[in-house]
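K.L.:
sequence unknown, structure follows:
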């Protein structure tokens, strides 16, 4: 799949949608009339997909807009340093179509990594909560000083008036 037209066809069939179903979903979201004939023309490349339909199609298909424009290899290259969730989803979809056992193993690897990241985030939250409490305590200690300064300023202003 190299064109957006081919990808619309691919994701429509992957989601078990007829052209009429897809047209109805687009119409529900955009309020614009979109029938099966329009979808057919989009998929055949006879008509360009309106730019405002791109995020709508991504939402309907449960994918990112990048997945409509780029192949999974292109997504991998774009995000080679930080394998984003979008890249992983693209890989999963590719594996689901070709090799379900490999998909299961990869999914388990991702779940293990996610678990470790969640634990790390929980640790960060605890640290931030401690810091927030420390700053709150410091603020409580400073409030009396601020009140004294405020009274001092009032006294100084009364002398100058």
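P.N.:
The structure has been received and is ready for your questions. Owing to the predicted nature of the structure, the values given are computational and were not obtained by experimental measurement.
K.L.:
please count neighbours and contacts with C-alpha atoms only from this point.
P.N.:
Noted.
K.L.:
for residue 8, grab the count of nearby residues.
P.N.:
23 (other Cα atoms under 10 Å).
K.L.:
residue 78 now?
P.N.:
Neighbour tally, residue 78, other Cα under 10 Å: 14.
K.L.:
next: residue 154.
P.N.:
12.
K.L.:
take this one as well and set it beside the first:
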């Protein structure tokens, strides 16, 4: 039995500027979440069952991540799909601006790992002293 696979040309696969911007932003969020959890691209790729190069392409928006992989990504990062899509504040039902602590946590997650470790050590020291 022969299986017919339709030839999909590049013209049929083009995406709009808005869609491209969405996938670039999604990739940036995934990279940020991955780094905040101290996961490598290789570990992320293993969880998705793809190569490290594919994960790198997702993170820079060069490739579109399959819709079927999004729930896996959300579970891996322990976030809702809304948060993964950058709509986390709306899903919580919280109104008003982001709290200062949330803004600081986001800023810390963007720091290099060495600086994140330094901030974590400082927080651990302060919290330990506060318990005494």
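P.N.:
Arrived safely, thanks for sending. The model shown is predicted, which means the values in this text are computed figures rather than measured ones.
K.L.:
neighbours around residue 35 of the first structure, how many?
P.N.:
Residue 35 of the first structure: 17 neighbours (other Cα under 10 Å).
K.L.:
one more: residue 5 of the first structure?
P.N.:
22.
K.L.:
aligned partner of it in the second structure?
P.N.:
Residue pairing (TM-score structural alignment): residue 5 of the first structure is matched to residue 27 of the second structure.
K.L.:
for residue 63 of the first structure, same thing?
P.N.:
Under TM-score structural alignment, residue 63 of the first structure pairs with residue 79 in the second structure.
K.L.:
assign its match to helix, strand or coil.
P.N.:
Secondary structure, DSSP: H, G, I helix; E, B strand; the rest coil: residue 79 of the second structure is coil.
K.L.:
circling back to that earlier point, and the match of residue 5 of the first structure, which of the three is it?
P.N.:
helix.
K.L.:
now the one residue sitting closest to the centre of the second structure. Nearest residue, chain neighbours left out?
P.N.:
Closest to where the C-alpha atoms of the second structure average out (Cα atoms, centre = their mean) is residue 30, at 1.5 Å. Nearest non-adjacent residue to residue 30 of the second structure, counting by Cα to Cα, 6 or more residues apart in numbering: residue 59, 6.5 Å away.
K.L.:
what sits against the counterpart of the one you found in the first structure?
P.N.:
Under the alignment defined by TM-score structural alignment, residue 59 of the second structure is paired with residue 43 of the first structure. Neighbour list for residue 43 of the first structure: 5, 6, 8, 9 [criterion: Cα atoms under 8 Å, 6 or more residues apart in numbering].
K.L.:
so which of those residues comes closest to residue 28 of the first structure?
P.N.:
residue 8 (17.7 Å; Cα to Cα).
K.L.:
so how far is residue 121 of the first structure from that closest one?
P.N.:
37 Å (Cα to Cα, to the nearest Å).
K.L.:
that older thread, secondary structure element for the residue lying closest to the match of residue 5 of the first structure once chain neighbours are set aside, which one?
P.N.:
Closest residue in space to residue 27 of the second structure, ignoring its immediate chain neighbours: residue 59 at 3.7 Å, by Cα to Cα, 6+ apart. Using DSSP states H and E, residue 59 of the second structure falls within helix 52-60.
K.L.:
good, we can wrap up now.
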